[in-house]
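Student: Provided below are the primary sequence and the corresponding predicted coordinates.
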Amino acid sequence: MNTTFKVLLGMGLGIIAGLILNLTGLNAEGSWANSYLTDGLFKVVGSMFVNALKMLVVPLVFFSLVCGVCGIGDIKLLGRIGSKSFVLYLVTTALAIATALVIATGFGIGEGMNAESSANFAGKDSPPLSTVLINIIPSNPISAMAQGDMLPVIFFSIMFGVSILMVGKKATVVSDFIETLNDIMMKMVTIIMEVAPYAVFCLIARAIADLGMDLLAQLLGYVLVLIGVLLFHLFVTLQVILKVLSGLSPVTFMKKMRNTQVFAFSTSSSNATIPVTLRAVTKRLGVKNSVASFTVPFGATINMDGTAIMQGVATVFIANIYNVELGMMGYLTVILMSVLASIGTAGVPGVGLIMLSMVFSQVGLPIEGIGLILGVDRLLDMIRTAVNVSGDAMVSTVVAKSEGQLDERVYNDPDAGNQSEMHLEQNQA
């Protein structure tokens, strides 16, 4: 069995185990299963795996970005790659939330629903655009790395790589050393992936066991519409953009992204999935590292297609529950706020709710309405993260193709980058 099949198997078994624990009542608070399985073994193994992935993010982003800039070798080319990816990320996010608003409004979710919630949610004001721009440049790059602030880390990495290029031959030793460190980090990714199927089982089983089926039934309309829009964006919008702008096969793209999508689903974090996404984009899709090392971490930071969709559907849902008429200007404000908020927020679990509170405060919706959807957000966060990383990979592929930085033989080879094949070759060696 290859790694992808093992991970999918772990995911399937995790769903079954979680449903058994939830529906039979074995996961009741204080029970043996709750104490030793759900909040014990499953939590420990899953959290250790997610921490292991997060451990790699900052050094991998720094080393791969510096290598990428040095590999491009042309500052003008770097500018083109950056501007293309930035525009594409913003366009896909705007399309995502516009689609969500249209479909959610069409279904009229939340109308006539008298839902109540005892959950509290503390809102957060939207940061001014000036603050977002200022914070891109780190006053202390080491502090930014320690805190995992990806935009400042990306900025410093690009400046470091550009400076190496400008110094020229004297900096060759430094660039070679960083390239070796980058190879070491990618090897660490391979090592951690060995335990992935078991970690995915634990993460999925715990999430499903904790999710109350009664709550899911109460919010069924919201959940189904949100999942439907997410799947539409993943299978239609992103694939149409891929086909139109690159001419590549969407079917091949989806097959090669399955493994990454499962990891994103399990971790609910675009940032934690960066090592896996970067590996899939370079080894499976054939994007040159010089492009992928920039577009993937950049996308994990500013590309929030799935989160934008959640904001659109949730805004309509809460507005209908509280009988608030948003109007055309309200919807345009939601689209603009979601796009701007996606630039200034990190790709970590639960960040969508913080972004949603910013949107609500701008259009006059009660922040406490977010408490109504808190219960099911963990499951939906998993799905929208899978959509986010798929958008990162799609934009990376399109930009690479437009710049002649895509190896189409690798893209069209079904076995390219297959981990089981790699291990076989290593064993034979």
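Tutor: Great, that's in hand. Numbering: from 1, shown residues only.
Student: use CA for all of it now, contacts and neighbours both
Tutor: OK.
Student: Checking residue 424 next. Helix, strand or coil?
Tutor: What DSSP: H, G, I helix; E, B strand; the rest coil gives for residue 424 is helix.
Student: Tally up the residues packed near it, please.
Tutor: 10 (other CA atoms under 10 Å).
Student: And for residue 54?
Tutor: Residue 54 has 19 neighbouring residues, counting by other CA under 10 Å.
Student: same thing with residue 98?
Tutor: Going by other CA under 10 Å, the residues that sit close to residue 98 add up to 20.
Student: In which helix or strand does the closest residue to residue 315 other than its chain neighbours reside?
Tutor: Computed as CA to CA, 6 or more residues apart in numbering, the closest residue to residue 315 that is not its neighbour in sequence is residue 360, at 7.4 Å. Using DSSP states H and E, residue 360 maps to helix 351-363.
Student: Outside of the strand or helix carrying residue 335 itself, list whatever touches it.
Tutor: Residue 335 is part of helix 327-344 when elements are defined by DSSP H and E. Outside helix 327-344, the residues that touch it by CA atoms under 8 Å, 6 or more residues apart in numbering are 90, 93-94, 97-98, 101, 126, 129, 132, 301-304, 308, 311-312, 355, 358-359, 362-363.
Student: ok, which stretches of the stretch 201-350 of the chain are helices?
Tutor: For the stretch 201-350 of the chain, helices defined by DSSP state H, counting those that start in this stretch occupy the ranges 213-218, 220-232, 238-246, 250-267, 274-279, 289-302, 305-321, 327-344.
Student: right, and those - which one's nearest residue 55?
Tutor: helix 274-279 (10.0 Å; CA to CA).
Student: On the C-terminal side of the helix holding residue 360, identify the next helix or strand.
Tutor: Beyond helix 351-363 on the C-terminal side, the first helix or strand identified by DSSP H and E is helix 374-402.
Student: Any buried residues in the longest helix along the chain, and which?
Tutor: Taking DSSP state H as the assignment, the helix of the chain that covers the most residues is helix 75-107. Within helix 75-107, the residues that qualify as buried are 78, 81-82, 84-86, 88-90, 92-101, 103-105, counting by 16 or more other CA atoms under 10 Å.
Student: Second structure follows, compare the two:
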Amino acid sequence: MKKILTSSKHLFTRIAIGFVIGILLGLFLPQFSLDIKFIGDIYLNIIKVMIIPIIFVAVSTGIINIGSGKDLGRIGFKSIIVFVCMFVFTAGIGLVISYLVRPGLRIDIEATGYDGEVTSPSAEDFFMNIIPENLFMALSEGDILATILFTVIFSVAIVAVGKEAEPVKNFIKSNI
């Protein structure tokens, strides 16, 4: 048992054990679960703090390691094609499932009390939200899309600069 709890090979087993213990504590000792909830909140806050730096370092390292602008363009184009294909595929699955399941078929709209009009953001709003007014505010608010866009632009600039950006490349690579 000690080997399972300390070995990195048994991560799934440890997660499953923690999951079962959490369910049992929630069912049989609900007040205790509420008393130690702050530990989980601290853990989630630590994870949230780490997301932006991890994304920055991972994306920038990936782009920097590609090397040349020609390879970067080729791989970027292939990535966009794969993204579009996956988007179309998942949208198709969603449409088929919604056609078969028909969610909301028996919901009475008047009973929900919604009187307003549904508005979806325009393409202009979408692109304006991707590019933040203040980079540091976007980073502090956890704006993932703006962070990725900035990281891609920053990393492409590093690749374009070449040898002069070697200290920045080494710094980013040292953080991975």
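Tutor: Sure, I can see it. From a predicted model like this one, the values you see are computed outputs, not experimental measurements.
Student: gap between stretch 126-142 of the first structure and the chain center?
Tutor: For stretch 126-142 of the first structure, the gap between its own C-alpha mean and the chain's C-alpha mean amounts to 21 Å (CA atoms, centre = their mean, to the nearest Å).
Student: mind putting the helices of the stretch 201-350 of the first structure in CSV, mean neighbour count and distance to residue 51 of the first structure included?
Tutor: CSV is the format used below for those (neighbours: other CA atoms under 10 Å; distance: least, CA to CA, whole Å):
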stretch, mean neighbour count, distance to residue 51 of the first structure
helix 213-218, 13, 29
helix 220-232, 19, 27
helix 238-246, 17, 30
helix 250-267, 21, 10
helix 274-279, 26, 12
helix 289-302, 27, 17
helix 305-321, 27, 22
helix 327-344, 19, 23
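Student: Residue 200 of the first structure is nearest to which of those helices?
Tutor: Each of the helices of the stretch 201-350 of the first structure has some distance to residue 200 of the first structure by CA to CA; the shortest is helix 250-267, at 5.9 Å.
Student: whereabouts in the second structure does that closest one align?
Tutor: Alignment of helix 250-267 of the first structure against the second structure: no match, by TM-score structural alignment.
Student: counting contacts, what elements does that helix pack onto?
Tutor: Using 3 or more CA pairs under 8 Å, 6 or more residues apart in numbering; DSSP states H and E as the contact test, the elements touching helix 250-267 of the first structure are helix 3-23, helix 196-210, helix 238-246, helix 274-279, helix 374-402, helix 408-412.
Student: From residue 136 of the second structure, how far out is the residue most central in space within the second structure?
Tutor: Centroid-nearest residue in the second structure: residue 144, 6.7 Å away (criterion: CA atoms, centre = their mean). To residue 136 of the second structure, residue 144 of the second structure is 12 Å away according to CA to CA, to the nearest Å.
Student: still on that earlier bit, between the helices and strands packed on helix 250-267 of the first structure, which one is nearest to residue 229 of the first structure?
Tutor: Nearest of these to residue 229 of the first structure, taken as CA to CA: helix 374-402 at 10.0 Å.
Student: mind listing what's buried in that closest one?
Tutor: If you call a residue buried by 16+ other CA under 10 Å, then helix 374-402 of the first structure has these buried ones: 375-401.
Student: what helix or strand does residue 156 of the first structure sit in?
Tutor: Secondary-structure element containing residue 156 of the first structure, defined by DSSP H and E: helix 150-167.
Student: List the contacts of that helix.
Tutor: Outside helix 150-167 of the first structure, the residues that touch it by CA under 8 Å, 6+ apart are 58, 61-63, 65-70, 73, 75, 135-138, 141, 144-145, 171, 174-175, 297-298, 301, 346.
Student: Please tell me how far the residue in the second structure sticking out farthest from the centre sits from residue 17 of the second structure.
Tutor: Relative to the average C-alpha location in the second structure, and by CA atoms, centre = their mean, no residue lies farther out than residue 110, which sits at 36.1 Å. Distance, residue 110 of the second structure to residue 17 of the second structure, using CA to CA: 46 Å.
Student: returning to that earlier point: give the other helices and strands that the helix holding residue 360 of the first structure contacts.
Tutor: With 3+ CA pairs under 8 Å, 6+ apart as the test, helix 351-363 of the first structure has helix 305-321, helix 327-344 packed against it.
Student: if we can go back for a sec, please determine how far whatever residue of the first structure lines up with the residue nearest to the centre of the second structure is located from residue 189 of the first structure.
Tutor: In the first structure, the position corresponding to residue 144 of the second structure is occupied by residue 150, as judged by TM-score structural alignment. In this structure, residue 150 of the first structure and residue 189 of the first structure are 19 Å apart, going by CA to CA.
Student: now residue 38 of the first structure
Tutor: 26 Å.
Student: Equivalent analysis for residue 298 of the first structure, please.
Tutor: In this view, residue 298 of the first structure and residue 189 of the first structure are 19 Å apart by CA to CA.
Student: do you know which of the helices and strands packed on helix 351-363 of the first structure lies nearest residue 228 of the first structure?
Tutor: Of all these, helix 305-321 comes closest under CA to CA, at 10.3 Å.
Student: and that closest one, which stretch of the second structure?
Tutor: Under the criterion TM-score structural alignment, helix 305-321 of the first structure matches nothing in the second structure.
Student: How far away from the center of its chain is that helix?
Tutor: The offset between the C-alpha centroid of helix 305-321 of the first structure and the centroid of the whole chain comes to 18 Å, using CA atoms, centre = their mean.
Student: What is that helix packed up against?
Tutor: Counting contacts by 3+ CA pairs under 8 Å, 6+ apart, helix 305-321 of the first structure is packed against helix 75-107, helix 220-232, helix 327-344, helix 351-363, helix 374-402.
Student: and that helix with helix 238-246, angle?
Tutor: Between the direction of helix 305-321 of the first structure and that of helix 238-246, the angle (axes from the mean of the first three to the mean of the last three CA atoms, to 10 degrees) works out to 140 degrees.
Student: and the angle from helix 305-321 of the first structure to helix 220-232?
Tutor: Using the same axes, to 10 degrees, one finds that helix 305-321 of the first structure and helix 220-232 are set 150 degrees apart in direction.
Student: ok, back up a step: which ones among the contacts of helix 150-167 of the first structure map onto helices?
Tutor: Per DSSP H, helices hold the following members of those: 58, 61-63, 65-70, 75, 135, 141, 144-145, 174-175, 297-298, 301.
Student: Cool, thanks, talk later.
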